[in-house]
Every structure is written in structure tokens, then in C-alpha cells.
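Trainee: Starting from these lines, generate the structure:
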Amino acid sequence: MVEGSRTGPDRREAALRRELWRVRNSASFRLGNHVIEAARKPWKALFLPFTLPIVTWQIGMELLGRRPRPMSDSMIQLKGGPERCIVLFPTNGVGFGHFTRMYALARRLRRLDPELEIIFFTTQPTLHLPYLDGFPTYHLAGPNKFQGMDSEGWNAMVQEMLTLVLETHRPQTFVFDGAFPYRGMLDALDTIAVPQKVWLRRGMFRKGTSIPVDSIGKFDLIVHPEDAVLHSPTEIEHGVQVKMVPPMTLI
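Mentor: Predicted structure coming up:
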């Protein structure tokens, strides 16, 4: 595991390694590899009518977010944390709620610690606001802005761009504000070991939700503004620390 900044060739190698992992983790590769293994070892071919549906079901559950995806420890390339930096990731929702909360948080943090580097990474197109306040901002348009791009390709872009941001700035804290965690974001958090990962979420995690089962556990803290829905008996028991805070508004 490399602790310092990496050179261009090192970053290229890391990007290729992540691409190789995505290929090997794809449904087509895993199903094909399962069949090939059965062909190599004839005794496995006898069980193929049973094992192939099981593997297909497992992959299907992973795609639906009902099972965690396999992740290799070799994907973790760099530890974050030595820099006084925080990365904020507001998503582009129906309105401006996610961005407004993160923008309010950024301005509050700057007042408390003027030396703290605050970085925005967002799918929200209103980039002029953080720019006016001097916050460095990285933008990736949502998947519906790209013609012919599927969710897998877009999430690969999220992983690569966010990994580069985390690798470059090496933040102590990463804060995500959104209702649904992008798979590419989760994979980037597996790639870069950020010391503190926070999910700012207005709503609760109700049972039956489509949120991937392995997503909540990626975070160290779940923050709910007090204008959110109160705790419900139908909420998922996830075991992650939860903190209620006053409503976050721009002043």
C-alpha cells in the first residue's frame, strides 16, 4: 500500500487494475468462468445444472442490492487522512435539498476552520455557487445526460473520477448527501481508505428499501437532520452510529 503521492504510471497501473477488477466482477465473466471451470474439471460438469442457477441467482441478488458484492483487499490502494481536507458529495435530486445542505455545511466548516480544505464532488450542475465561495468543485453529469451509456458504464466513471479526487486530496472525511448510494461511489470508497465516512440522509432506512445491503456498512456515521422522519419500527437495524442534528439551512 503506497502512502505518498503516486506518479502518472502508478496511477495508470492502478486504473487498469480497477478496470480488470470490474471486468472480472461482471456477470458475463463470472458466469462464463463458472462454465469454463466445469469444462476443465469434468466432475464439476455433473453439478453444473445445479450450480449455474445458484451462481446466476447470487449475481442477480448482487445487482438488485440484496447481497454484497465480492471485493478484493487488493483494491485498496492508498490511505486517506494526512491532509486537513473534507470531500462533500451532494447528489442531484429532484430539488436542491442535497446541495443546499452540503453548501451550508461547507460554509459553516469554513467559518470554524478557515484552513480546512473543502472539496465538492457532485452531479449537481449549479457549480457557480461553490466556485463563488472558492470551493474547488469536481462535476460529473448524471447518467441521463450521456447518450447510450448504461448504469454500469456511468458507475465506472464515478469510481474513476471519485477515486482520483480522493487519491489527490487524501481527505480525512468524506460526506455523502443522497437518498441512494451510487455503486461507483461505494467502489471508490473501497479503493481509498478514508478515515471517516459520513452519510447525511434526510430519510430513514425502511425495511424493503432497494438500497444495497452492503452500502450502509460502508459508512462510519449516519446523520439525520431533525426535519427528517422520526425513527420508525420498520427501520432497518444497520448497526452504524446515528446522529440527529438540527435542520441544515443556508443563512
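Trainee: Going by C-alpha atoms from here, please, whenever you check contacts or count neighbours.
Mentor: Noted.
Trainee: what does the longest helix anywhere in the chain rub up against?
Mentor: Longest helix in the chain, counting residues (DSSP state H): helix 151-169. Identification of contacts with helix 151-169 by CA atoms under 8 Å, 6 or more residues apart in numbering yields 5, 15, 78, 80, 83, 85, 87, 121, 140, 143, 182-189, 191-192, 194.
Trainee: 7 Å instead, please
Mentor: Counting contacts by CA atoms under 7 Å, 6 or more residues apart in numbering, the residues outside helix 151-169 that touch it are 78, 85, 143, 182-185, 187-188, 191-192.
Trainee: repeat for stretch 221-228
Mentor: 197-203, 240-248.
Trainee: Stretch 78-90 now?
Mentor: Residues outside stretch 78-90 that contact it (CA under 7 Å, 6+ apart): 1-3, 98-99, 102, 116-122, 167, 169-178, 192-195.
Trainee: Between the two ends of it, how far is it?
Mentor: By CA to CA, to the nearest Å, the extent of stretch 78-90 from end to end equals 23 Å.
Trainee: which parts of it are buried?
Mentor: 78-81, 85-90 (16 or more other CA atoms under 10 Å).
Trainee: go on, stretch 135-155?
Mentor: So for stretch 135-155, counting by 16+ other CA under 10 Å, buried means 135, 137-140, 142-143, 154-155.
Trainee: now the strands for the stretch 101-250 of the chain?
Mentor: 117-122, 137-139, 173-177, 192-193, 196-200, 221-225, 241-245 (DSSP state E, counting those that start in this stretch).
Trainee: Filter the contacts of stretch 78-90 down to the buried ones, ChimeraX style.
Mentor: Buried subset of these, written as a ChimeraX selection, criterion 16+ other CA under 10 Å:
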select :98,99,102,117,118,119,120,121,122,167,169,170,171,172,173,174,175,176,177,178,192,193,194,195
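Trainee: how near is the closest residue to residue 143 other than its chain neighbours to residue 100?
Mentor: Distances taken as CA to CA, 6 or more residues apart in numbering place residue 154 nearest to residue 143, at 5.9 Å, with adjacent residues excluded. According to CA to CA, residue 154 stands 24 Å off from residue 100.
Trainee: again, but for residue 157
Mentor: Residue 157 is 24 Å from residue 100, where distance means CA to CA.
Trainee: please give me the structure for this one as well, since I'd like to look at both together:
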Amino acid sequence: MAEKNESAVLATHEAKELSRLRNSTSFKLGVLITNLIKKPWRLFRFPYDIIRVLIDKPLEHKSRKCDGLIVIGLDTKGKYHSHLVTNLYPELKDVTDIHFLTTSLVGSPLENHSIIPGPRKMKNRDPKGWNLMVERYVSSYVANNNIGKIVLVSDYPFKGVLDVIKSNPDVEGCWIKTTLPHDLDKQTNHAQSDFDLILDSDKIALAVVNETKDRLPLQKRKGRSNVVIDLPAKLESKSDDLVNRIRSILHENFEADMYQIIYGSDKEVERSIPNKFLEQIDWNSVDLIICDGSIRSQRVVDNSDCHVLCIPNKKLIRDRQIERFNRKGLDEDIIILPNPHDLAIVDALENLLITRPSKGEGRRVKSKSPTTAISLDVLREWII
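Mentor: Below you'll find the model as predicted:
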């Protein structure tokens, strides 16, 4: 019992550093000299004390049997990674000792599920303070539950989790990584060597989508366009208003059939596409996607072969996500519309549906890549 308590006490990075300093030879010699000044009569014992300090062996790390697994989904904005962790649960439910930690709750709590606030939900938005909070919580949780493997699901290798993996030789780390825009992605290269396994979150996300045998082709009509609307209607009331405006503009000005992607079952929309069927859509029959530029919608765009109208919600979408769409728009048929007034929407729709020829072959994924299933198998093998 004493060993278990000791491992928990020394779980955090700062506790390990403090213990290392206190057990260093230089620190012990300093303590001897300080005691000698306070108690001069110990001068006769000083040579013996020095020899004892010099021959003392440093504390050796005692390896422990750690067979637990914790899956951590961290979001600085939105719920994408927390949602992916929830979707991973059915694939990992056979793991006997599994724990979950997310910054958001999507649906019902999972087994051994903990929730921590994201950095933007803190009263004091201090990234260093938030990382310190995460590191203290995760390291203590790992020590008290004999966790041997950590799966981080995020777009950035947060220092709070990274310090736990680096400072604990009994813990292995896997990073299910969401790729950032090129310039930002390069900033994460320094941390990749600290993980034992790195997987693409998009491939994992595609692998855990509910599969059906039948495709869902949209009804392509001669002389008409098919438009898919992918906007987060549940996040705020303004999104509902925007969707209704877009549907009205399309109905009044264009010959188009509209389909709206639905992420919940509580909304009735004509010609809606449930979220779980996204991978079965025949994107050859889609002419235009209207999206918000989020990571979720980027995955839809990357698997499509059509024009894109991006109306970013700056309150909910990161600037770097919008930057990624800006970079894509230089070479592909993507229009970013930060101020979606009616005239601008009509002009953008006319530009994409009528003026520009169809492109996007370089962006389209012809079929579900076999590497999606392979990535999930690799994750299972690593865990086992």
C-alpha cells in the first residue's frame, strides 16, 4: 500500500523534479554545509557525512504492472475530438480496463468517464495554467488506476498530456492526430517522437462510421443542381436563420434540389441526410456544399467532388481552420464568405453553380480507403 501511495505522490512532473533535486548529491552536500553552520559541533562528523552522501546510490525506478488504458479527447473549441472518442468506444469495449477523459460530453457518459473543462471554458484563459491542471489530473489518474497506455485524440500535442508520457517510463502513448494547416502542423513535429504510435484521426473517424451496403445517391435531375447544406443548426439560433435564408435564396433564384446534413434526430428537414450516412453519399451527384469550415465539414469537403461555399462562424471556428480553407480556395472551387448578406450569397451561388466549370478531382476520395480499417486494426493491436 505504501508503494502505491508513493507512486501517486510522485505522479506529477513537478513532484518528480522536486524529488530528483532533493535526492541529488549537490543538494545533499548543501544541506550538510547548512547544518554545519547551524551546528558547528557536527564538524567532527562532516567527513563521514560527505562519504555517506557520495556513496549513496540514486533512487532506482521500480516498474509497476500497468495494464489500464485511458483515451483522452481534448478540444480547445467545439466537440469534434470528444465525439470521436465516444465513437471509438464500441470498437474498444472489449478492453477490460478502459477509462475516458474528454472536454465535452457527447451523449451519455461512457464507462469510467471523466469530464474536464476545455481551455476556453476556464475563467482565466491561461494555456499554461490549463496544461498544468491537465497534467496534474492525468498523472494522478494514471498513477491511481495503473494506466499503462494513453491514447490522445486531438489536433495538438498538449503539454499537459505530453509531460505525463515523457516523465513516466511505464506509460506508452498513442496520438490520434487531426492534421492542421501546413504551417501550423509543422509546429507539432517536435512532439511526434514522444509517441509510440501516431494515427490519422480522419482515417479513424471514417473507420468507425456506421457502414451500410447501399450508397445514398442524390436524385440527379437534368438541368438542376444538387446542393448539400452542412451548417451546425443545433449550435445557435442564428444558424437556423442562416440555413433558412440560404434555402430561400436557392429556391427563389436557382433550379436546385437541397439536402441538409442532420447531426441530431430532433429536427425535421425535408430531404435530410443523417450524419451516419455521410460516407455512403454518392458525391458525383452533388454540385455544391455549403459549410461552416469546421473540422467536421472539412472531412465532408475532402471526400467530395464539388464546389464549396464556406460561411465561417468565427465564434465557433478556429482561425487556423478558416486559414486552411483559404489555402484550399486558391487552387480549388471554394468561396469563403465571412459576411453572408443575401446579395453576397446570391453572387457566390451564381459563381459556383453557373459560371465556374466543375472541378475538384484532386480533392475527391474515390472510395473508402482500405487504410481506414487498417488504422483501426493497428490501434487495436497496439492496445492489446
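Trainee: In stretch 12-28 of structure 1, which residues are buried?
Mentor: 14-15, 18, 25, 27.
Trainee: which one of those residues is nearest residue 126 of structure 1?
Mentor: residue 15 (28.9 Å; CA to CA).
Trainee: The closest residue to residue 50 of structure 2 other than its chain neighbours in helix, strand or coil?
Mentor: Nearest residue to residue 50 of structure 2 in three dimensions, chain neighbours excluded: residue 29, at 7.1 Å (CA to CA, 6+ apart). With DSSP: H, G, I helix; E, B strand; the rest coil as the basis, residue 29 of structure 2 sits in helix.
Trainee: burial of residue 29 of structure 2, as a residue count?
Mentor: 15 (other CA atoms under 10 Å).
Trainee: ok so, going back, which part of structure 2 matches the longest helix of structure 1?
Mentor: The aligned range for helix 151-169 of structure 1 in structure 2 is 127-145, by TM-score structural alignment.
Trainee: mind checking how far the matching stretch is from the chain centre?
Mentor: Relative to its chain's centre, stretch 127-145 of structure 2 lies at 17 Å (CA atoms, centre = their mean, to the nearest Å).
Trainee: Generate a markdown table for the strands of the stretch 101-250 of structure 1, with distance to residue 48 of structure 1 as supplementary columns.
Mentor: Shown next, in a markdown table, are the strands of the stretch 101-250 of structure 1 (distance: least, CA to CA, whole Å):
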| stretch | distance to residue 48 of structure 1 |
| --- | --- |
| strand 117-122 | 45 |
| strand 137-139 | 46 |
| strand 173-177 | 42 |
| strand 192-193 | 37 |
| strand 196-200 | 41 |
| strand 221-225 | 43 |
| strand 241-245 | 43 |
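Trainee: right, so of the ones you listed, which gets closest to residue 39 of structure 1?
Mentor: strand 192-193 (37.4 Å).
Trainee: how far away is the residue nearest in space to the middle of structure 2 from residue 55 of structure 2?
Mentor: Taking CA atoms, centre = their mean, the centroid of structure 2 lies closest to residue 154, which sits 2.3 Å from it. Using CA to CA, residue 154 of structure 2 is found at 46 Å from residue 55 of structure 2.
Trainee: repeat for residue 114 of structure 2
Mentor: Taken as CA to CA, the span from residue 114 of structure 2 to residue 55 of structure 2 is 46 Å.
Trainee: same check, this time on residue 371 of structure 2
Mentor: For residue 371 of structure 2, the distance to residue 55 of structure 2 equals 55 Å [CA to CA].
Trainee: okay, these two: which has more neighbours?
Mentor: Remark: of residue 371 of structure 2 and residue 55, residue 371 carries more neighbours, 15 against 9, as counted by other CA under 10 Å.
Trainee: From residue 239 of structure 2, how far out is the closest residue in space to that one that isn't next to it in sequence?
Mentor: The spatially closest residue to residue 371 of structure 2, leaving aside those adjacent along the chain, is residue 203, at 7.1 Å (CA to CA, 6+ apart). The gap separating residue 203 of structure 2 from residue 239 of structure 2 is 29 Å, by CA to CA.
Trainee: The two: which is more packed in?
Mentor: Using other CA under 10 Å as the criterion, residue 203 of structure 2 and residue 239 rank with residue 203 on top: 21 against 16.
Trainee: Would you mind measuring from that one to residue 374 of structure 2?
Mentor: 9 Å.
Trainee: same thing with residue 149 of structure 2?
Mentor: 20 Å.
Trainee: quick one, helices of the stretch 151-300 of structure 2?
Mentor: Counting by DSSP state H, counting those that start in this stretch, the segments of the stretch 151-300 of structure 2 that form helices are 159-167, 182-185, 189-192, 201-207, 237-253, 295-302.
Trainee: Spatially nearest residue to residue 82 of structure 2, not counting backbone neighbours?
Mentor: Spatially, and ignoring its direct neighbours in sequence, residue 82 of structure 2 is nearest to residue 73 (4.8 Å; CA to CA, 6+ apart).
Trainee: any idea what the one you found aligns with in structure 1?
Mentor: Counting by TM-score structural alignment, the partner of residue 73 of structure 2 is residue 90.
Trainee: And for residue 101 of structure 2?
Mentor: Under the alignment (TM-score structural alignment), residue 101 of structure 2 maps onto residue 121 of structure 1.
Trainee: likewise residue 229 of structure 2?
Mentor: For residue 229 of structure 2, no residue is aligned by TM-score structural alignment.
Trainee: Please look at residue 229 of structure 2 and residue 261 and confirm they touch.
Mentor: Yes. At 6.2 Å, residue 229 of structure 2 counts as touching residue 261 under the criterion of CA atoms under 7 Å.
Trainee: which one among the buried residues of stretch 12-28 of structure 1 gets closest to residue 219 of structure 1?
Mentor: Taking the buried residues of stretch 12-28 of structure 1 together and measuring to residue 219 of structure 1 by CA to CA, the closest member is residue 18, at 21.3 Å.
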